[in-house]
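A.B. asks: Need coordinates for the following:
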Amino acid sequence: MARTPEQINARAATLRDNYSKTIAAIDNDTSLSDLGKQQRLAETYLDTRKELTALRRELEGEVTAKRNSLEQQLFGLPAPSSADRILSWRDAEDRASTLDTVEHAEALMQRALRGSDRILANAVAGKAWSIAGGIQTEAAREWGIRVLDPWLATRPEAEDLLRDLLDITDVSNSTKVATNFAFNIAKPRLLATTSDVQLMQLAEGVTTP
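C.D. replies: Take a look at the predicted model:
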């Protein structure tokens, strides 16, 4: 069963905490020679970094999969889809992709809504989301108010999905920022200037830095 972003972040925090405690214990272990400490430190650092990297990729994968699923439900082609509907969706996507101003997008959205063309309306809404979603600027706000709001008024069932998409977008953005902290650890003080190749050699007991 896939872990939630919260569970992944919690596991990363536990790893960082255990890493700090293990490094401190090795530093203070008087039974180890300098070389012995370096080897244990290198092994601990590399193992923890490897697991944190895997967790980061897992989190990124979960966020991406959830975002893609929500975008499909909101802006994609409604199921079931015939060959004609697929062609209509592709045409709608092509038309929406060329929209370069909020005025043009608003006009096309209104045309789609008046004609009850849900496929085109979804495509235009998807274009608006790609510009306005999760971005706090005046231009993004205009796309939201003038394009997304009229579309949402005709699809009240989409409100919860759009809220979830906003939440997952926030998680995605915060993940990019948090990556520099949550999924990274500093090298042990005794190995601060040691290269990765030397660290691997130390961990394998091959040579010294």
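A.B. asks: use CA for all of it now, contacts and neighbours both
C.D. replies: Fine.
A.B. asks: show me what contacts the residue most central in space within the chain?
C.D. replies: By CA atoms, centre = their mean, the chain has its centre lying nearest to residue 172, at 3.5 Å. By CA atoms under 8 Å, 6 or more residues apart in numbering, residue 172 lies in contact with 60, 63, 64.
A.B. asks: Of the residues you listed, select the buried ones using a ChimeraX command.
C.D. replies: In ChimeraX, this line selects whichever of those come out buried by 16 or more other CA atoms under 10 Å:
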select :60,63
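A.B. asks: Helices - which of the contacts of residue 172 land there?
C.D. replies: Those of the contacts of residue 172 mapping onto helices are 60, 63, 64, per DSSP state H.
A.B. asks: Those into TSV, with extra columns for distance to residue 202?
C.D. replies: Output for the ones in helices among the contacts of residue 172, formatted as TSV (distance: CA to CA, whole Å):
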residue	distance to residue 202
60	31
63	36
64	37
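A.B. asks: Can you name the helix or strand that residue 47 falls in?
C.D. replies: Using DSSP states H and E, residue 47 sits within helix 34-75.
A.B. asks: Following that helix in sequence, what is the next regular element?
C.D. replies: According to DSSP H and E, the helix or strand after helix 34-75 is helix 83-97.
A.B. asks: Point out the other helices and strands that that next one packs with.
C.D. replies: If you count contacts as 3 or more CA pairs under 8 Å, 6 or more residues apart in numbering; DSSP states H and E, helix 83-97 packs onto helix 118-132.
A.B. asks: Now show me the structure for the sequence below, then we'll compare the two:
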Amino acid sequence: MSLDQFTATITSLRDKASATHTAFSNRVTQIRNDPNLSPAGKQAAIRDLYDQHAPGLEQLAAEEKRTVAGKQNELRRAVFGLAPTDSNEIMKFRDAQDRADTIEDERTAQTVLERAILSSDTTLAAAVLERAQSLAWGDVVATYSAAYPDKATYLGELEEINSFADNIQQNFIGGLTYHLAMPSEIATGYART
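C.D. replies: Coordinates of the predicted model:
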């Protein structure tokens, strides 16, 4: 899935949630204005309506989380995944990750990465990148991107997706988008089953 497709998917999910909110709100207004319903009847109708709409929003929220996680995993595999084919390569990959995990500062990471690049050790370079990316060591990430331009696009997209996932404003907007507030008629003492 391209970054444009990812954005379109998130937009589509949020548009569906917005449409659900609009339909719910319109129907609540109709119920409130229905002269044929008693207050208890209105409350029961609104409760039923809420029970019909809230699960759909929860499903859309879960789908957004799955979409974000799926795109992050896809890009992590494209950037960090070396697809080891035999047990020796798997051990080399794990050893490189263990070595990179011991790096405590950006300067050391930069030195290790430069040596890995010079010796064409793509396994260690990817492991150092993974460490640098997780700790926001920008110079190390930039060095890797310059040395491996074929991975730079994926890395840039991964940083965008990670920023989206970690963005407090986006999380707040997403939370509101998929939250269905209980109308006052059912807000007190009601728990959806």
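A.B. asks: What's the TM-score once they're superposed?
C.D. replies: The TM-score (TM-score structural alignment, normalised by the length of structure 2) is 0.88; 185 aligned residues with a CA RMSD of 1.8 Å.
A.B. asks: Could you tell me where the helix holding residue 47 of structure 1 falls in structure 2?
C.D. replies: Aligned by TM-score structural alignment, helix 34-75 of structure 1 falls on residues 39-80 of structure 2.
A.B. asks: once aligned to structure 1, how far is the matching stretch on average?
C.D. replies: Once superposed with structure 1, the aligned residues differ from stretch 39-80 of structure 2 by a mean of 0.9 Å; criterion: mean CA distance after the TM-score superposition for structure 1.
A.B. asks: Distance from the chain centre to that stretch, please.
C.D. replies: From the chain centre to the centre of stretch 39-80 of structure 2 is a distance of 14 Å (CA atoms, centre = their mean, to the nearest Å).
A.B. asks: In structure 1, what residue corresponds to residue 18 of structure 2?
C.D. replies: Aligned partner of residue 18 of structure 2 by TM-score structural alignment: residue 13.
A.B. asks: got the contact list for the closest residue to that match other than its chain neighbours?
C.D. replies: Once flanking residues are discounted, residue 13 of structure 1 sits nearest to residue 182: 6.9 Å by CA to CA, 6 or more residues apart in numbering. Applying CA under 8 Å, 6+ apart to residue 182 of structure 1 gives the contacts 9, 12, 13.
A.B. asks: Among those, which one lies nearest to residue 161 of structure 1?
C.D. replies: residue 9 (23.5 Å; CA to CA).
A.B. asks: host element of the closest one?
C.D. replies: Assigning secondary structure by DSSP H and E places residue 9 of structure 1 in helix 5-27.
A.B. asks: for residue 3 of structure 1, same thing?
C.D. replies: Secondary structure from DSSP H and E places residue 3 of structure 1 outside every helix and strand.
A.B. asks: give me the number of residues near it?
C.D. replies: Residue 3 of structure 1 has 11 neighbours, counted by other CA atoms under 10 Å.
A.B. asks: Would you quantify the distance from it to residue 151 of structure 1?
C.D. replies: When CA to CA, to the nearest Å is the yardstick, residue 3 of structure 1 and residue 151 of structure 1 sit 33 Å from each other.
A.B. asks: Map residue 120 of structure 1 across to structure 2 for me.
C.D. replies: With TM-score structural alignment as the criterion, residue 120 of structure 1 pairs with residue 124.
A.B. asks: OK, contacts around residue 31 of structure 2?
C.D. replies: 37, 42, 45, 46.
A.B. asks: who wins for most neighbours among those residues?
C.D. replies: residue 46 (23 neighbours).
A.B. asks: Look up the closest residue to that one, ignoring the ones flanking it.
C.D. replies: residue 28 (6.3 Å).
A.B. asks: What lines up with the one you found in structure 1?
C.D. replies: Under the alignment (TM-score structural alignment), residue 28 of structure 2 maps onto residue 23 of structure 1.
A.B. asks: what residue of structure 2 takes the place of residue 153 of structure 1?
C.D. replies: Per TM-score structural alignment, the equivalent position to residue 153 of structure 1 in structure 2 is residue 146.
A.B. asks: Count the neighbours of its match for me.
C.D. replies: Counted with other CA under 10 Å, residue 146 of structure 2 comes out at 12.
A.B. asks: Helix, strand, or coil at it?
C.D. replies: helix (DSSP: H, G, I helix; E, B strand; the rest coil).
A.B. asks: who's in contact with it?
C.D. replies: residue 152.
A.B. asks: can you list contacts of stretch 39-52 of structure 2?
C.D. replies: Under CA under 8 Å, 6+ apart, the answer for stretch 39-52 of structure 2 is 24, 28, 31, 32, 182, 183, 185, 186, 192.
A.B. asks: which non-adjacent residue is nearest the fifth one?
C.D. replies: Distance criterion CA to CA, 6+ apart; nearest residue to residue 182 of structure 2, sequence neighbours excluded, is residue 50 at 7.3 Å.
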